[in-house]
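K.L.:
Give me a model of this one.
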Amino acid sequence: MELEFTGPVFEWRGPAPYHFVAVPEDDALVIQDVAAALTYGWGMIPGTLRIGETTWTTSLWPKDGSFVVPLKDKIRQAEGIELGDVVTITLTLDV
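P.N.:
From the prediction side, this is the model:
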């Protein structure tokens, strides 16, 4: 299954800052339909993501009934992504 969505990069300040993009509600509902078959625990959903020319594997994090995509520094640096930028993500889930 492949989904494409766009959203702003935001920061969560914990012990170490993380950057994320929220999955839009409509796409989150599609993911929730297949989540039980994909999760490896704690609601984490593994997938392959692409922004621009950069492709990587990570897991979507559950948040407030939806999901967020973590953006590692390495990914943000490769694509020149800054806090607040709006990015388009292609998400592939092995369903």
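
K.L.:
alpha carbons only for contacts and neighbour counts from here, please
P.N.:
Fine.

K.L.:
what about the strands in the chain?
P.N.:
Taking DSSP state E, the strands of the chain run over residues 2-12, 18-22, 45-51, 54-63, 66-71, 86-92.

K.L.:
Using neighbour counts, pick out the buried residues of stretch 22-30.
P.N.:
Ala22, Val23, Ala28 (16 or more other Cα atoms under 10 Å).

K.L.:
Give me the contacts around it.
P.N.:
Contact with stretch 22-30 is made by Leu3, Phe5, Gly7, Pro8, Ser66, Phe67, Val68, Val69, as judged by Cα atoms under 8 Å, 6 or more residues apart in numbering.

K.L.:
For the comparison step, fold the sequence that follows:
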Amino acid sequence: MRFEFTAPLWEWSARAEWFFVTVPDEASADIREIPRPPRGFGSVRVSVRVGGSSWTTSIFPDSTVGCYVLPIKKAVRVAEGLAEGGEVAVSLTVLDL
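P.N.:
Just a heads-up that it's a prediction; the model follows:
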């Protein structure tokens, strides 16, 4: 199952230098409905592409916004010229099916 969306990059206030984008409401709801084995912290394994960068990681549920959040590692932020508050075009594929 693949999702494409654009969302702003934000820094986690509890931990400096950790940056995320929020998976939109509708995509988060669709991902929650996918049957899969339970994983730590409710995480879901995904493959991600942002610009010319691709990697595998996990998305995590964020109870404060009711959606999943996608961590964007520093190497990707640097390679793609991403800055806090900027829009990030994401292609995300769920691997836990």
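
K.L.:
Quick TM-score on the pair, please.
P.N.:
The TM-score (TM-score structural alignment, normalised by the length of the first structure) is 0.91; 94 aligned residues with a Cα RMSD of 1.4 Å.

K.L.:
one step back: could you point out which of the buried residues of stretch 22-30 of the first structure is nearest to Ile45 of the first structure?
P.N.:
Ala28 (11.1 Å; Cα to Cα).

K.L.:
From Ile81 of the first structure, how far out is that closest one?
P.N.:
23 Å (Cα to Cα, to the nearest Å).

K.L.:
Tell me how many other residues surround the closest residue to Val46 of the second structure other than its chain neighbours.
P.N.:
Leaving out its chain neighbours, the residue that sits closest to Val46 of the second structure by Cα to Cα, 6 or more residues apart in numbering is Val94, at 4.5 Å. If you count neighbours by other Cα atoms under 10 Å, Val94 of the second structure ends up with 18.

K.L.:
which residue is nearest the centroid of the first structure?
P.N.:
Taking Cα atoms, centre = their mean, the centroid of the first structure lies closest to Val69, which sits 1.9 Å from it.

K.L.:
Is it correct that it is in contact with Thr57?
P.N.:
No - using Cα atoms under 8 Å, Val69 of the first structure is not in contact with Thr57; the gap is 10.7 Å.

K.L.:
Report back the residue of the first structure that's furthest from centre.
P.N.:
The centre of the first structure is farthest from one residue, Pro15, which by Cα atoms, centre = their mean lies 20.3 Å away.

K.L.:
and the gap between Gly86 of the second structure and Thr6 of the second structure?
P.N.:
10 Å.

K.L.:
These two - which one has more neighbours?
P.N.:
Ranked by neighbour count (other Cα under 10 Å), Gly86 of the second structure and Thr6 place Thr6 first, with 16 against 13.

K.L.:
mind listing what that one touches?
P.N.:
Contacts of Thr6 of the second structure (Cα under 8 Å, 6+ apart): Glu87, Val88, Ala89, Val90.

K.L.:
For Arg49 of the second structure, see how far away the last one is.
P.N.:
Pointing back at Val90 of the second structure there. From Val90 of the second structure to Arg49 of the second structure the distance is 6 Å (Cα to Cα).

K.L.:
Cool, thanks, signing off.
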